[in-house]
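**Student:** With the input below, show me the fold.
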Amino acid sequence: MAVVDTYAKVAIDDSGVHSEVLILLTERGVVRPLLDYLLTRYSERSQSWRRHVVSATKLLIEYMEANQQAFLDPKTLFQTFATRLYSGTVGDDGLDPSGLYWIPASTATVNRHLSALRGLTDYLAERQNVEHMNPLVTASSHDQRLNYAAWHRRNQNDFLGHIQNKSVSETVRKARNVRGRRSLSRSDDDSIAFPESLFERFYMEGLGSAQDRRCAVRDQLIVIMMHAAGLRESEALHLWVHDVLIDPHNDSNAIVRIYHPEDGKAPEDWKSRTGKTNRSAYLREKYALTPHNQRRSTHHVGWKNRLVDHRDNYIQLHWFPTDFGRLFLKLWCEHLRYLATVERHHPYAFVSYEKKHIGKPYKLSAFNNNYANALARIGYTKAKIEGRSPHCHRHAYGRRMSRAGVDPIMRKKALHHSSLESQVVYTSPGIADVTQSLMQATERLDKLSQAGQVINPFCNWNDLMKTGFEDIDPHGLLSGTHARLRSR
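**Tutor:** Below you'll find the model as predicted:
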């Protein structure tokens, strides 16, 4: 049985508003329990969460259809389903009688699927009165320790934890029947910064060499906000024309505020007919639009930040180095002249200049394409592992402050993090930093050894490599008196 995911407009009351929900369709029609579950969580969960739930449910339904007569109870079915997500369904002979032809998925992917299905299976057991596929069972001592550690961490960092019940929850002693495998632990170095030595060339020759000067200025403004103020690329596209001000204390510097796309205060003290002052109401009443973070497909622009700087629900950018504020204002004045020549039916600051979409809000996918094209103009390709991607500019901003000795609390404020721990990934030394540090330390060790102040375990590496490697390097490529490769 084919299972297809698609979007549907669902009317849940007599108002004129329809909920646009991602659903699953089969030969028997809409998978109604899934739709009901998504509607109960519609207002509190994000689009990406809904996509994960639908994707995982689709896999589960496909597995159930391919193995209708194989299992006697739902728990065994779910256990085997999880196993097949890890192992795949293709045998050693390359055949799959089930017809699924799944290949093994990573631990992170499988755990994400199992986590997405957890709430759905709970909902089915509670609301549909069916047997639970993945119930809570008594946890092993090892799992109880892990649960307690997680409980302690949540309470330790909870802002209102001092007013909550400190007794250990009974759920600490419980665990899911199917929990998934433990993921690999990663070090703090989970991010690579955009190379500082490459930025000027990328800004001038890459972005600045676009055929349309309007596009060049627009993309340069976005990259300045990312590289010099640590903004995420998605947050930059929420900027409205009203959100850029001239610093009253320095008329050559720009003040930039990024408002929450829904709850941010509307500009110019605007009020709706019912007295609402938020941006969601402003967009609906003046332009019949929905905030970017509530739209889908290529029109969707996410919002990750949960911490704002002001009761009007905005974050203010902090330029570092501060000279970038003057550069931004100069480019912004040029950008406004270009913006005035196109017809717009929205308040967003960045627009498309393509003939088919001229004047419409700039899409995140279009920016990423233009970003890749700018790198190509200077002979590079996008490579996150090398630091050449939009989000790596935020990492560069954090590491720049760290190297300049900016206080961690100030860095937290500048990066708009809710916790000091959140900035570790942006400021911890990278692999290249550690390598360079140890190379410098080796040179210092050699100097101290030559001065007789310390004992180097291997004073002469050339002498060490002369003998003892005949069994692993019989041709003397790397070892011996006349190593062939080492001498080159």
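
**Student:** going forward, measure contacts and count neighbours with C-alpha atoms only.
**Tutor:** Fine.

**Student:** which residues sit against stretch 88-101?
**Tutor:** 62-63, 66-67, 102-105 (Cα atoms under 8 Å, 6 or more residues apart in numbering).

**Student:** all helices for the stretch 301-450 of the chain, in order.
**Tutor:** For the stretch 301-450 of the chain, helices defined by DSSP state H, counting those that start in this stretch occupy the ranges 324-339, 364-377, 392-403, 408-415, 424-427, 431-450.

**Student:** Please identify the most buried of those helices.
**Tutor:** Among those, helix 392-403 has the highest mean neighbour count (mean count of other Cα atoms under 10 Å), at a mean of 23.

**Student:** Let's compare: structure for the following, please.
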Amino acid sequence: MSRPITYHLIRSMPSPLMASEHVPLVIVSKQDGFFLREAHAFFHDERYSDRSHSWRLAAAKTIGLFFDFFKASEIEDFGGAINQHMLVRNFLLAVSRGTILRDGEDPTGLRWKPSSPDRYAVRKSYLRQFLEALQDFSDEGTIIPTRFCQVAVSSRAREYQRARSLLYHLGAPRTYSGKPNDSRRSLGVQHKKRGFDQEALLKLLQVGCRRSRSIHAFYNKNGEPTLASEFNLNLLMAIILMVGGGLRQSELFHIFLDDIRPDIIWMYHPEYGKDRRGRIRSDYLREEFGLLPRNRITGTQRAGWKRFLITDDQRMRSRLFLLPYWHELFYKVFYEYRRNIYPNNPAHPYLFVSTDARFYGQPWSIQGLKDSFKAAMNKAGMKQSKFEDTNMHAFRHSYGQTLVSMGLSPLYVKEAMHHLSIESQQVYTRPSDETVNKHLQEAAARMQAMKDGKYSNLSVLESPDLIGGKFMSDPAGIFTLVGLGRNRDRI
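**Tutor:** Below you'll find the predicted structure:
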């Protein structure tokens, strides 16, 4: 079997136009200009320049694949069979169905396998945004149109005019967030989030977060065990903030130690949040510690930042709403952590620090959290599963479900979960099957009670007898009892 052919490489390089930023560079052949200038302009466009590095890399992957398909279309054995005005459409079909024929041959040489609906939607979303930017660049004359650019813009225009466009009119992806529509939703399929099971959560806290051995150095002055001596306080605090405050795992790693006040916890924008003197965080990190905000770096210390409702626009921050029980538990753990774990002179302002002997005192990483959570789940005898709601994001769903069960209005739920719109909370607050059934049964009982009492004109709540023949008309004999048996098995 021949190896797949590719016509590009992707490398992450510092950008001379955006200070301290790394931007993907789609490297191509000398004949094609060494690197894809269209992609370079795309990542520096003001609409996309503030996107995360992971978003850029994923977009670069799609752009690279699109360029590969364009180059394959110039191969004589394959290019002669396609119209380059149909490049976009043919590319999407190739992504969806693959390029390998039934006999194992592949005239493109790309050797692509069929994509899942989810991956196809992702590719289509990035391609659409890239092509729309490419059209703007061409109209404004901001780039020199290469043959690749000309063919891409031409095929986009052709696709835009089609009544049944694969790119635009059939399941068009969302454009602002960079997240594609979930293709399963067109089939009416949605995974219903229940949140982390309460019994499992208790077991995780009591068993999973407990240290393998007690640390006597953390005993109190009376020689008694403490939370610090018995538990992994990093993981314990992280779980409390996620399940009791609804934080995403990436948001944990933007919290400064000083954000924890005796009676309130603030969540600041990682770049534009302002301290009491009005100094923004990016300046504070650079001037005091020589650091960049963690959403603007690459590597193991990176932490993403999803759009977050800011309620205090003067200082670019929002209050974290911890549920009462979790509020008390958090501060008990925090004071133990501050006293026994946190270093005296840290080289950064972040709340969570690594306790690994090799990296002690450095900012804790998302991978460190994932490793600790995995070890805790194994210790508690549980497995991580997205579909069983035993992963870390299920903690946020638990928070949302708790808010709903408390009877809070959608407006308050939106504020507590820091969503920009009420619609955003729906995936977190959808009721479980058991809850829906419980409410249906209770509603039916109320209606029956009302009929038996004051409101006698309500319809009777009983299931129809479909087999007993209680129908005035049944010309097809559908509900007529039929005796089946030897020589009588036909109606």
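
**Student:** For the two chains, what TM-score is obtained?
**Tutor:** Once superposed, chain against chain, the TM-score is 0.75 (TM-score structural alignment, normalised by the length of the first structure); 419 aligned residues with a Cα RMSD of 4.0 Å.

**Student:** Can you tell me which of the contacts of stretch 88-101 of the first structure has the most neighbours?
**Tutor:** Within those, most neighbours by other Cα atoms under 10 Å means residue 63, with 20 neighbours.

**Student:** Name the nearest residue to the aligned residue in the second structure for that one, ignoring sequence neighbours.
**Tutor:** By TM-score structural alignment, residue 63 of the first structure lines up with residue 69 in the second structure. In space, and not counting its chain neighbours, residue 69 of the second structure is closest to residue 91: 6.5 Å by Cα to Cα, 6 or more residues apart in numbering.

**Student:** quick one: what helix or strand has the alignment partner in the first structure of the one you found in it?
**Tutor:** Mapped onto the first structure by TM-score structural alignment, residue 91 of the second structure lines up with residue 81. Using DSSP states H and E, residue 81 of the first structure sits in helix 74-87.

**Student:** can you tell me the mean distance of that helix from the second structure after alignment?
**Tutor:** Here the mean offset of helix 74-87 of the first structure against the second structure after fitting is 1.5 Å, by mean Cα distance after the TM-score superposition for the first structure.

**Student:** orientation of whatever helix or strand comes next after that helix relative to helix 74-87 in degrees?
**Tutor:** Of the helices and strands lying after helix 74-87 of the first structure in sequence (DSSP H and E), the nearest is helix 107-127. Helix 107-127 of the first structure runs at 160 degrees relative to helix 74-87, counting by axes from the mean of the first three to the mean of the last three Cα atoms, to 10 degrees.

**Student:** Pull out the buried positions in helix 107-127 of the first structure.
**Tutor:** 107, 110-118, 120-125 (16 or more other Cα atoms under 10 Å).

**Student:** Kindly report the same for stretch 88-107 of the second structure.
**Tutor:** Along stretch 88-107 of the second structure, these residues count as buried under the neighbour rule (16+ other Cα under 10 Å): 88-100, 106-107.

**Student:** which stretch among the helices of the stretch 301-450 of the first structure comes nearest residue 28 of the first structure?
**Tutor:** Nearest of the helices of the stretch 301-450 of the first structure to residue 28 of the first structure, taken as Cα to Cα: helix 364-377 at 35.7 Å.

**Student:** and that closest one, what other elements does it pack with?
**Tutor:** Where contact means 3 or more Cα pairs under 8 Å, 6 or more residues apart in numbering; DSSP states H and E, helix 364-377 of the first structure is packed against helix 213-229.

**Student:** What is the burial count for residue 320 of the second structure?
**Tutor:** 19.

**Student:** so what corresponds to it in the first structure?
**Tutor:** Matched by TM-score structural alignment, residue 320 of the second structure corresponds to residue 317 in the first structure.

**Student:** do you know how far its match is from residue 48 of the first structure?
**Tutor:** 27 Å (Cα to Cα, to the nearest Å).

**Student:** Quick check: the aligned residue for residue 281 of the second structure in the first structure?
**Tutor:** For residue 281 of the second structure, the aligned position in the first structure is occupied by residue 279, per TM-score structural alignment.

**Student:** What is the burial count for the residue lying closest to its match once chain neighbours are set aside?
**Tutor:** With sequence-adjacent residues excluded and distances taken as Cα to Cα, 6+ apart, residue 279 of the first structure is closest to residue 266, at 4.7 Å. Neighbours of residue 266 of the first structure under the rule other Cα under 10 Å: 22.

**Student:** Can you give me every residue that contacts residue 266 of the first structure?
**Tutor:** Neighbouring residues of residue 266 of the first structure by Cα under 8 Å, 6+ apart: 277-279, 282.

**Student:** The helices of the stretch 301-450 of the first structure: which one's closest to residue 1 of the first structure?
**Tutor:** So among the helices of the stretch 301-450 of the first structure, helix 364-377 is nearest, using Cα to Cα, at 33.9 Å.

**Student:** Superposed on the second structure, what's the mean shift for the closest one?
**Tutor:** Superposing on the second structure places helix 364-377 of the first structure at an average distance of 1.2 Å from its equivalents, by mean Cα distance after the TM-score superposition for the first structure.

**Student:** Surely residue 262 of the first structure is in contact with residue 278?
**Tutor:** Yes. The criterion here is Cα atoms under 8 Å, and residue 262 of the first structure meets it with residue 278 at 6.6 Å.

**Student:** all helices in the stretch 151-300 of the first structure, in order from the N-terminus.
**Tutor:** 196-201, 213-229, 233-236, 279-287.

**Student:** May I see those helices arranged in JSON lines, with mean neighbour count and distance to residue 311 of the first structure as well?
**Tutor:** Output for those, formatted as JSON lines (neighbours: other Cα atoms under 10 Å; distance: least, Cα to Cα, whole Å):
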{"stretch": "helix 196-201", "mean neighbour count": "12", "distance to residue 311 of the first structure": "35"}
{"stretch": "helix 213-229", "mean neighbour count": "22", "distance to residue 311 of the first structure": "21"}
{"stretch": "helix 233-236", "mean neighbour count": "21", "distance to residue 311 of the first structure": "18"}
{"stretch": "helix 279-287", "mean neighbour count": "18", "distance to residue 311 of the first structure": "14"}
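
**Student:** Ok, which of these comes nearest residue 485 of the first structure?
**Tutor:** Of all the helices of the stretch 151-300 of the first structure, helix 196-201 sits nearest to residue 485 of the first structure, with 31.9 Å by Cα to Cα.
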